[in-house]
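Chemist: Can you look at this prediction? I've put the sequence above it.
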Amino acid sequence: MNLGAPGHYFGKMRGITRGSPPRVNGAEILWSWVGAFLGIAAVACIHRWFLADTDLRLLIGSLGASAVLVYGAARSPLAQPRNLIGGHVLSALVGVTCWQWLGFVPWLAAAAAVATAIALMHLSRTLHPPGGATALIAVIGSDQVHAMGYLFVVVPALIGPLVLLLVALIVNNIPSDRRYPEFWF
């Protein structure tokens, strides 16, 4: 059975290019590593210095995914400041609202939060995939996260990405062959 035969389900699909993603050079890998290390370290240190004695959380999982985009794929439209900040903030608003209105049915709140966040990010041209995780965190987070209410939109969903952005503006512009951002708005 030839799986690559024309017309076969696994054959050539329209609009899909076969092959592996292109390799990046060692310098690109190094600058991505430096940016991600410094960005996440900055968020974690700010949390430790200013928020360690509070119930607030600055470091959330979706910021790790943002670091991949902002430092590892800095030219992607999904990694630009508008998307980074707008995607997290809008998604946090949606997530908190869905928890408050639908939290009595957690599966419904989770599904509505992620789906609505995606739709609103599309409509506002702020699509940032980690935003979906931020919306979900607002729903499935701990009692401490839920007790924050709309403060979750500021800490971590606004301040965390702002810190990543500040580090990206420095690190991504040190090498002459990298430029960040590609656009602001």
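Modeler: Perfect, thanks for sending it. As the structure is a prediction and not an experimental result, all values here were calculated from the model.
Chemist: When you work out contacts or count neighbours from here on, use the C-alpha atoms and nothing else.
Modeler: Noted.
Chemist: number of nearby residues for F50?
Modeler: 11 (other C-alpha atoms under 10 Å).
Chemist: Distance check, it against G160.
Modeler: Here F50 is placed at a distance of 13 Å from G160 (C-alpha to C-alpha, to the nearest Å).
Chemist: before we move on, what about T17?
Modeler: Taken as C-alpha to C-alpha, the span from T17 to G160 is 36 Å.
Chemist: of those two, who's got more company?
Modeler: G160 (27 against 9).
Chemist: Now do the contacts for that one.
Modeler: Residues near G160 by C-alpha atoms under 8 Å, 6 or more residues apart in numbering: 43, 58-59, 63.
Chemist: TSV please, covering these and showing secondary structure, distance to L102 and neighbour count.
Modeler: Shown next, in TSV, are the contacts of G160 (DSSP: H, G, I helix; E, B strand; the rest coil; distance: C-alpha to C-alpha, whole Å; neighbours: other C-alpha atoms under 10 Å):
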residue	secondary structure	distance to L102	neighbour count
V43	helix	31	22
L58	coil	25	25
L59	coil	25	23
L63	helix	25	26
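Chemist: if I pick the residue nearest the centre of the chain, what's in contact with it?
Modeler: The residue lying closest to the centre of the chain (C-alpha atoms, centre = their mean) is P130, at 2.7 Å. P130 is in contact with 62-63, 65-66, 87-88, counting by C-alpha under 8 Å, 6+ apart.
Chemist: how does it look with 7 Å?
Modeler: By C-alpha atoms under 7 Å, 6 or more residues apart in numbering, P130 lies in contact with 62, 65-66.
Chemist: what about versus this one:
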Amino acid sequence: MVAIDTVGAMVVRRLRLQRERGRAFQPRFASDEIVSAWLGAALAISALGLIGAWSHYPLVVAPFGASAVLLFGAPASPLAQPRNIVLGNTLGALVSTLCVLALGQQPWVMGVAVGLTIGLGQGLRCLHPPAGAVALLGVLLDARPAYVLSPILSGSVLLVLIAVLFHRLRPAAVPYPHHWL
């Protein structure tokens, strides 16, 4: 009977530990942070769309939605810093363009482009998760060299500049960026 009680106590302790660890890994956001993230992302993506419509240059791609999540929802993350966003996204566009030019649009090329983007992003210290989506999208769209400049490089730079301005206008905000390079 003692052994069963000991095992039961161990299971209960283990479950409590797992539950406590789960809370530690999932951040809680204050209501002002939630509103700020929503407002910042909405304004930034809308601004890119409006500037793109006005200039007749495409500036919005789906991966920028994921970049906006990091910029406004987790601006302290190393993956949300300007270097990571601008260089990471541009690297993804460049890799996908080169892959399409050299290898075509076969399904396996998507994997090669995403994998290369991750490896190069890690090696060059500019890892940005949405850059994998930029690479995937580039292959799907049969990207040409112009894809690197517009929408990716120009859109990434504008997105970062909007985020810097937005975060500086919020007096109680976490300072952004933590570093440029």
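Modeler: That came through fine. Remember, it's a predicted structure, so these values are computed and weren't measured experimentally.
Chemist: picking that back up, name the nearest of the contacts of G160 of the first structure relative to G4 of the first structure.
Modeler: For the contacts of G160 of the first structure, the minimum distance to G4 of the first structure (C-alpha to C-alpha) is 39.5 Å, reached by L63.
Chemist: Kindly supply the PyMOL command isolating those of the contacts of P130 of the first structure that are buried.
Modeler: Listed next is the PyMOL selection for buried residues among the contacts of P130 of the first structure, using 16 or more other C-alpha atoms under 10 Å:
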select buried, resi 62+66
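Chemist: Mind checking which of the contacts of P130 of the first structure are in helices?
Modeler: Of the positions in the contacts of P130 of the first structure, 62, 65-66 sit in helices, assigned by DSSP state H.
Chemist: Using a markdown table, please lay out these together with distance to W99 of the first structure.
Modeler: Formatted as a markdown table, these follow (distance: C-alpha to C-alpha, whole Å):
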| residue | distance to W99 of the first structure |
| --- | --- |
| S62 | 18 |
| A65 | 22 |
| S66 | 23 |
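Chemist: now, which of those residues sits nearest D143 of the first structure?
Modeler: S62 (18.5 Å).
Chemist: Now for the nearest residue in space to L70 of the second structure that is not next to it in sequence, how many residues are close by?
Modeler: Closest residue in space to L70 of the second structure, ignoring its immediate chain neighbours: A80 at 5.3 Å, by C-alpha to C-alpha, 6 or more residues apart in numbering. Here the count is done by other C-alpha under 10 Å, and A80 of the second structure has 27 residues near it.
Chemist: Can you give me the distance of A80 of the second structure to H128 of the second structure?
Modeler: On the measure of C-alpha to C-alpha, A80 of the second structure and H128 of the second structure end up 7 Å apart.
Chemist: go on, V60 of the second structure?
Modeler: Distance from V60 of the second structure to H128 of the second structure, by C-alpha to C-alpha: 17 Å.
Chemist: What of H178 of the second structure?
Modeler: 15 Å.
Chemist: which of these two has more neighbours?
Modeler: H128 (29 against 14).
Chemist: ok, that one touching R83?
Modeler: No: the pair H128 of the second structure / R83 is not scored as a contact, 9.1 Å apart, by C-alpha atoms under 7 Å.
Chemist: the helices in the first structure, which residues?
Modeler: Under DSSP H, the first structure gives helices at 26-46, 61-67, 81-102, 106-124, 130-140, 143-148, 151-154, 159-171.
Chemist: what range in the second structure does the first one sit on?
Modeler: Residues 31-51 of the second structure are where helix 26-46 of the first structure aligns, taking TM-score structural alignment as the criterion.
Chemist: Now do the buried residues in that stretch.
Modeler: 36-37, 40-41, 44-45, 47-49, 51.
Chemist: cool, stretch 106-124 of the second structure as well?
Modeler: So, applying 16+ other C-alpha under 10 Å, buried residues of stretch 106-124 of the second structure: 109-110, 112-118, 120-121.
Chemist: Kindly report the same for stretch 127-143 of the second structure.
Modeler: 127-140, 143.
Chemist: ok, now stretch 143-153 of the second structure?
Modeler: For stretch 143-153 of the second structure, using 16+ other C-alpha under 10 Å, the buried residues are 143-144, 147-148, 150-153.
Chemist: With stretch 168-177 of the first structure instead?
Modeler: 168-169, 171-172.
Chemist: In the second structure, point out the residues matching that stretch.
Modeler: Under TM-score structural alignment, the match for stretch 168-177 of the first structure is residues 163-172.
Chemist: From the chain's centroid, how far away is the matching stretch?
Modeler: Taking C-alpha atoms, centre = their mean, to the nearest Å, one finds the center of stretch 163-172 of the second structure at 19 Å from the center of the full chain.
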